[in-house]
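J.: With the sequence up front, the predicted model follows.
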Amino acid sequence: MICLSLKRKLKHKIAIVRAEKVAVNIGKKGMTPSVIKHIDQQLDQNELIKIKFLSNYFSDNLDLDIKVLTDKTRSNLIEKRGKTIILYRSIPKN
């Protein structure tokens, strides 16, 4: 989980992401390598992205799947509301 001080710094950006449409939908095919690659690319462009697990996504443990996703994308879970999550990864400065 992300530290509280970072979450405070990102508060405005999080509010904007909440209002935006979902960047990535994960459905019945699950977290395929192409979906993870797409999420990775989105995180490279934007620090925060909104992801939704659709109703046809079946999993015994969604929390574990989210943990696997954050590990594979080297990101942090900012928020989880139902089946919608917001992930954060800082963009490296050149």
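T.: Noted; the coordinates are in hand. Residues are numbered from 1 along each chain as shown.
J.: Could you use CA atoms for every contact and neighbour count after this?
T.: Noted.
J.: can I assume residue 79 is in contact with residue 66?
T.: No. If you go by CA atoms under 8 Å, residue 79 and residue 66 don't touch, sitting 11.0 Å apart.
J.: Contacts for stretch 19-34, please.
T.: With contacts defined as CA atoms under 8 Å, 6 or more residues apart in numbering, stretch 19-34 is touched by 35, 39, 42, 49-58, 69.
J.: Now residue 54. Nearest residue, chain neighbours left out?
T.: Once flanking residues are discounted, residue 54 sits nearest to residue 27: 5.1 Å by CA to CA, 6 or more residues apart in numbering.
J.: Likewise for residue 55?
T.: residue 27 is the one closest to residue 55 (CA to CA, 6+ apart), at 7.3 Å.
J.: Compute the number of surrounding residues for that neighbour.
T.: When neighbours are defined as other CA atoms under 10 Å, residue 27 has 14 of them.
J.: ok, second structure coming up, stack it against the first:
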Amino acid sequence: MTDKLSTKEILALKAQAHHLSPVVMIGQHGLTESVIKETDAALNAHELIKVRVLGDDRNERIEMCRALCEAVDAQLVQHIGKLLVLWRKNIEN
């Protein structure tokens, strides 16, 4: 599992993520295998990404977020409305 980030690290990552556009979208079919693969690939390429979650049920979005973070071994940096900011250290760097 990814090491826990400190408050200082989280603030720095939030600042870095501010200008990012979502690179993964979780649509009407929810958290599918292709969404997980796409998220994994995006994290390998960028370490820090935004994910847009469609759907109006906040609890459902939170559950999808938890499941996605677990599936790709990422840490949630920020959750604002339908946007998630995820981070995972790239071990190749």
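T.: Looks like it arrived, so ask away. All of these numbers come straight from a predicted model, not from anything done at the bench.
J.: need the strands for the first structure, in chain order.
T.: Applying DSSP state E to the first structure gives strands spanning 24-26, 48-53, 76-81, 84-88.
J.: With adjacent residues omitted, what lies nearest to residue 7 of the first structure?
T.: Spatial nearest neighbour of residue 7 of the first structure, excluding adjacent residues (CA to CA, 6+ apart): residue 78 at 7.3 Å.
J.: To which residue of the second structure is that neighbour aligned?
T.: When the second structure is aligned by TM-score structural alignment, the residue opposite residue 78 of the first structure is residue 77.
J.: my read: that match touches residue 8, true?
T.: No. Applying CA under 8 Å, one finds residue 77 of the second structure not in contact with residue 8, separated by 11.4 Å.
J.: Just want to know which of the two has more residues nearby.
T.: When neighbours are counted by other CA under 10 Å, residue 77 of the second structure and residue 8 differ, and residue 77 comes out ahead with 22 against 9.
J.: which residues does that one contact?
T.: 10, 13, 14, 84, 85, 86, 87.
J.: Now the spatially most central residue of the second structure: closest residue in space, sequence neighbours ignored.
T.: By CA atoms, centre = their mean, the second structure has its centre lying nearest to residue 86, at 2.9 Å. Counting by CA to CA, 6+ apart, the nearest residue to residue 86 of the second structure once its immediate chain neighbours are dropped is residue 76, at 4.7 Å.
J.: And for the one you found, the neighbour number?
T.: Residue 76 of the second structure is flanked by 20 other residues according to other CA under 10 Å.
J.: if we can go back for a sec, distance-wise, check the match of residue 78 of the first structure relative to residue 50 of the second structure.
T.: Using CA to CA, to the nearest Å, residue 77 of the second structure is found at 10 Å from residue 50 of the second structure.
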